[in-house]
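Undergrad: Please find the sequence and the predicted model below.
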Amino acid sequence: MISGEDLKAALPTEPVRELIETIDAPKIASGKVREIYDLDDSVLLVATDRISAFDVVLPGGIPGRGLILTQLSHFWFEQTKGIAPNHIIPNEGEILCNTLKLSRDSQLRSMAVRKLKPLEIECVVRGYIAGSGWESYKQNRTVCGIELPAGLQLASRLPEPIFTPTTKASEGHDMPITAEEAANVVGRDVFEQVRDISLKLYDFGSKLAAKAGIILADTKFEFGTDADGTIYLIDEVLTPDSSRYWDAAEYKVGSSPASFDKQIIRDYLETLEGWNKTAPGPELPLEIVQKAQSRYLEVYSKLVSVV
């Protein structure tokens, strides 16, 4: 685990949108943020500093964002391995350093992972009512078919965390589905396993975050299976991009506190006139970039400092 101060010192001064060094492996895909390479019996995921908003990849990026998110995922994978096995391969360090001979920057933004078959649902756990869950609650007091108590306000803590799966969309937005619909997609046994694992992960994560003065309002987990059907935690885990983190000191029922993610960027983009949320996206002012970077680094530093 790398400390917040050491991670801050390792951040590049300019965003890494494209990798400068050549990776000695075939590239499988290039996503909004990640570059993905085939390592024969495993896969290399390299997170750039590209950033998207409203499904548009923006020019520039947030210096070190990919590095921060990768290291936070590594932290959580290590912390939660007693709850669920994860996709990080045991000899990852040797692969990154000795086999691929990656630079220090690329090592910090990379994961060497098992080749698995991703489940076709995303596993969302909510401990507080916010975001799309709040919009659904206002309509009919339900979220993904789960009826909730009357009288909840925005950002209210739920009586107990709820499991609210979504579809996994290759393009566009994931859509909420009921438990029955999710079970039909992945099978009843697998559904019950990932539901139970997800709730345990949320409970663990929310308790650790609370020690750091942070509220884990909701989060998304992804899982994959190997040829034997073993379920692994994959992708990223409990990062500000897959989770809604609030500063406990700012929390107040009835309003949604600023989250530790790219909400600063979304809020800025909403103020622009003349951009219709289609490509190409606008350049971000330096002030907004610096604020976003600071929020990412702040949540990382707070979380890793409590263990």
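TA: Received it, and whenever you're ready, just let me know what you need. Since this is a predicted model, take the numbers as computed values, not measurements.

Undergrad: From here on, just use CA atoms for contacts and neighbour counts.
TA: Noted.

Undergrad: so what does the helix or strand hosting L208 touch, helix or strand wise?
TA: Element membership for L208 (DSSP states H and E) is helix 188-211. Here helix 188-211 touches strand 121-128, strand 157-163, helix 179-186, strand 214-225, going by 3 or more C-alpha pairs under 8 Å, 6 or more residues apart in numbering; DSSP states H and E.

Undergrad: Same question for the second one: list its buried residues.
TA: Spelled out, that is strand 157-163. Across strand 157-163, burial judged by 16 or more other C-alpha atoms under 10 Å covers R157, P161, I162, F163.

Undergrad: Run through who's touching that strand.
TA: The contact list for strand 157-163, computed with C-alpha atoms under 8 Å, 6 or more residues apart in numbering, reads C123, V124, V125, R126, G127, Y128, I129, R195, S198, L199.

Undergrad: Let me have these in a markdown table, extended by distance to P63 and neighbour count.
TA: Below are the contacts of strand 157-163 laid out as a markdown table (distance: C-alpha to C-alpha, whole Å; neighbours: other C-alpha atoms under 10 Å):
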| residue | distance to P63 | neighbour count |
| --- | --- | --- |
| C123 | 29 | 24 |
| V124 | 28 | 22 |
| V125 | 30 | 25 |
| R126 | 30 | 24 |
| G127 | 31 | 23 |
| Y128 | 31 | 25 |
| I129 | 32 | 25 |
| R195 | 35 | 21 |
| S198 | 31 | 25 |
| L199 | 33 | 19 |
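
Undergrad: Report the two of those residues separated the most.
TA: I129 and R195 (18.6 Å; C-alpha to C-alpha).

Undergrad: So which of the buried residues of strand 157-163 is the closest to I95?
TA: F163 (36.1 Å).

Undergrad: So which residues of the protein form helices?
TA: For the chain, applying DSSP state H gives helices covering 4-10, 65-79, 92-94, 104-108, 131-140, 179-186, 188-211, 263-270, 286-304.

Undergrad: ranking the ones you listed by burial, who's on top?
TA: helix 65-79 (a mean of 22; mean count of other C-alpha atoms under 10 Å).

Undergrad: Run through the neighbouring helices and strands of it.
TA: strand 42-47, helix 104-108, strand 110-114, helix 286-304.

Undergrad: Q71: which of those is closest?
TA: helix 104-108 (6.6 Å).

Undergrad: which residues sit against that closest one?
TA: Contacts for helix 104-108 (C-alpha under 8 Å, 6+ apart): A10, V46, L67, T70, Q71, L96, C97.

Undergrad: any chance of these in a markdown table, with distance to F54 too?
TA: As requested, the contacts of helix 104-108 are exported to a markdown table (distance: C-alpha to C-alpha, whole Å):
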| residue | distance to F54 |
| --- | --- |
| A10 | 29 |
| V46 | 22 |
| L67 | 22 |
| T70 | 22 |
| Q71 | 25 |
| L96 | 33 |
| C97 | 36 |
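
Undergrad: and which of those is nearest to S301?
TA: Using C-alpha to C-alpha, the contacts of helix 104-108 come closest to S301 at Q71, 10.8 Å.

Undergrad: how about a markdown table for the helices and strands packed on helix 65-79, with distance to S242 added?
TA: Formatted as a markdown table, the helices and strands packed on helix 65-79 follow (distance: least, C-alpha to C-alpha, whole Å):
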| stretch | distance to S242 |
| --- | --- |
| strand 42-47 | 14 |
| helix 104-108 | 19 |
| strand 110-114 | 17 |
| helix 286-304 | 12 |
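
Undergrad: here comes the other one, which I'd like you to weigh against the first:
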Amino acid sequence: MTTDTPPPASAAPELEGWRHAYSGKVRDLYVPANDPATDVASAGRLLVVASDRVSAFDHVLEPGIPGKGELLTTLSLWWFDRLSAVPNHLVPDHSLGDDARSAIPAAVAGRAMLCKTLDMYPIECVVRGYLTGSGWKEYQQSQTVCGIRLPAGLANGDRLPEPLYTPAWKAPMGEHDENISFERTVELVGAEAAEALRDLSLSIFRTATDIAEAAGVILADTKFEFGADRATGELTLADEVLTSDSSRYWDAETWRAGGTPEERMASFDKQIVRDWLSTHWDGTGTPPELPADIVERTAARYRELLERLTA
């Protein structure tokens, strides 16, 4: 099955004690079975389950990547632990076990997080440390990235003089997210929240960059999502964090060695899938099924990143 909309509810497993509430392209959300909430936003707690589904170019592809959900959840939890100074959406003691872990059904153990419900900000907080991807395309045309002027003479894959905060508006389901200016975020969430989102995103990025570099890995860019704690109003880190689905990671030694952009910037993520799909599909109709070797190579890259960072 391929689709440009979230999978049907039937794609999500039935879990004892939990009621399926929503499925995104790669994650399934559940509320407690005894919670009278009629939607995710009004629930007291959520179970966020990472599936093995893989998406590219707004389509969910077949087959999935075996073990992907557990790998990404493990990496998120590892990063939350290293960012302990930043409030996050995990129910207290999630990583330690006890009540939180026992509430997670065995069927999804290892790929689920028990989370507090937050009042989410409609902003994807993107931070770029290197010139690549859509930023490189824009730079070639206008010497800017998301409208921010950069020095002349930069090449694809170069480290930026300073990390750039380039927020995006989280569009409603079925629409594409839209890059926006900082001034637009002020209009959307107010000056105080906009400044806090920017400053905390840049701070987390710098901390994560140092940790990754110590493991011989470059964090090229990433996105964060935040919400307000409903009890305290405190700015709280949510969703997945610094995974290979939300971030672009490169091998530092390979990047320094030079060569073609493809060699320097081989990502620890689903770029293998994107590259194969770009070559074998013209973007119309139903995308082809992923061959076994592409699935295996992608799974290996996910595993390698986790091993490199957490060794």
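TA: Received it, and whenever you're ready, just let me know what you need. Note that this is a predicted model, so its numbers are computed, not measured.

Undergrad: before we move on, the earlier item: right, and the helices and strands packed on helix 65-79 of the first structure - which one's nearest S256 of the first structure?
TA: helix 286-304 (16.3 Å).

Undergrad: tell me which strands and helices that closest one is in contact with?
TA: helix 4-10, helix 65-79, helix 263-270.

Undergrad: follow-up on the earlier one: which one, of the helices of the first structure, ends up nearest to Y37 of the first structure?
TA: So among these, helix 104-108 is nearest, using C-alpha to C-alpha, at 13.1 Å.

Undergrad: what sits against W275 of the first structure?
TA: W275 of the first structure neighbours (C-alpha under 8 Å, 6+ apart): G281, P282.

Undergrad: Quick check: the aligned residue for K115 of the first structure in the second structure?
TA: Aligned by TM-score structural alignment, K115 of the first structure pairs with T117 of the second structure.

Undergrad: So its match sits against L47, correct?
TA: No - in this structure T117 of the second structure lies outside contact range of L47 using C-alpha atoms under 8 Å: 9.8 Å.

Undergrad: neighbours of L61 of the second structure, just the number please.
TA: Here the number of neighbours of L61 of the second structure (other C-alpha atoms under 10 Å) works out to 23.

Undergrad: and what of P85 of the first structure?
TA: What P85 of the first structure shows, counting by other C-alpha under 10 Å, is a neighbour count of 16.

Undergrad: mind putting the helices of the first structure in TSV, distance to T219 of the first structure included?
TA: Output for the helices of the first structure, formatted as TSV (distance: least, C-alpha to C-alpha, whole Å):
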stretch	distance to T219 of the first structure
helix 4-10	22
helix 65-79	13
helix 92-94	26
helix 104-108	23
helix 131-140	12
helix 179-186	17
helix 188-211	7
helix 263-270	15
helix 286-304	15
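
Undergrad: out of those helices, nearest to A227 of the first structure?
TA: Ranking the helices of the first structure by proximity to A227 of the first structure (C-alpha to C-alpha) places helix 188-211 first, at 14.1 Å.

Undergrad: which outside residues touch the closest one?
TA: Taking C-alpha under 8 Å, 6+ apart as the rule, helix 188-211 of the first structure contacts 80, 83-84, 123-125, 161-163, 182-183, 215-216, 219, 221, 223, 238, 248, 303, 306.

Undergrad: Quick check: it compared with the second structure, mean distance?
TA: With the two structures superposed, helix 188-211 of the first structure lies on average 0.7 Å from its match in the second structure, counting by mean C-alpha distance after the TM-score superposition for the first structure.

Undergrad: Return the residues in contact with the most centrally placed residue in the second structure.
TA: Closest to where the C-alpha atoms of the second structure average out (C-alpha atoms, centre = their mean) is S246, at 2.4 Å. Contact analysis of S246 of the second structure by C-alpha under 8 Å, 6+ apart lists T222, K223, F224, E240.

Undergrad: Looking at those, which one is closest to K270 of the second structure?
TA: T222 (14.3 Å).

Undergrad: which position in the first structure aligns with that closest one?
TA: Structural alignment places T222 of the second structure opposite T219 in the first structure (criterion: TM-score structural alignment).

Undergrad: Likewise for P261 of the second structure?
TA: Aligned counterpart of P261 of the second structure in the first structure: S255 (TM-score structural alignment).

Undergrad: Same question for S55 of the second structure.
TA: Aligned partner of S55 of the second structure by TM-score structural alignment: S52.

Undergrad: Name the nearest residue to that match, ignoring sequence neighbours.
TA: L58 (5.6 Å; C-alpha to C-alpha, 6 or more residues apart in numbering).

Undergrad: Surely that neighbour is in contact with R50?
TA: Yes - with contacts counted by C-alpha under 8 Å, L58 of the first structure reaches R50, the gap being 7.2 Å.

Undergrad: what's the span of stretch 77-85 of the first structure, first residue to last?
TA: One end of stretch 77-85 of the first structure sits 8 Å from the other (C-alpha to C-alpha, to the nearest Å).

Undergrad: about what we covered before: what sits against the match of S55 of the second structure?
TA: So S52 of the first structure contacts K32, V33, L58 (C-alpha under 8 Å, 6+ apart).

Undergrad: how does it look with 10 Å?
TA: Shown in contact with S52 of the first structure (C-alpha atoms under 10 Å, 6 or more residues apart in numbering): K32, V33, L58, P59, G61, K262, I265, R266, G281.

Undergrad: W76 of the first structure touches V237, doesn't it?
TA: Yes - using C-alpha atoms under 10 Å, W76 of the first structure is in contact with V237, at 6.5 Å.

Undergrad: show me the contacts for H94 of the second structure.
TA: L77, A100, R101, S102, A103, I104, M113, L114, C115.

Undergrad: Can you tell me what E147 of the first structure aligns to in the second structure?
TA: Match for E147 of the first structure (TM-score structural alignment): R149.

Undergrad: just checking, that match touches G135?
TA: No - with contact defined as C-alpha under 10 Å, R149 of the second structure and G135 do not form a contacting pair (11.4 Å).

Undergrad: List the residues that are in contact with both of these two.
TA: With C-alpha under 10 Å, 6+ apart, R149 of the second structure and G135 have common neighbours Q143.

Undergrad: what's the closest residue to T144 of the second structure other than its chain neighbours in contact with, if anything?
TA: Nearest non-adjacent residue to T144 of the second structure, counting by C-alpha to C-alpha, 6+ apart: L150, 5.5 Å away. Counting by C-alpha under 10 Å, 6+ apart, L150 of the second structure touches Y139, S142, Q143, T144, L160, P161.

Undergrad: Out of those residues, which is nearest to G283 of the second structure?
TA: Y139 (24.8 Å).
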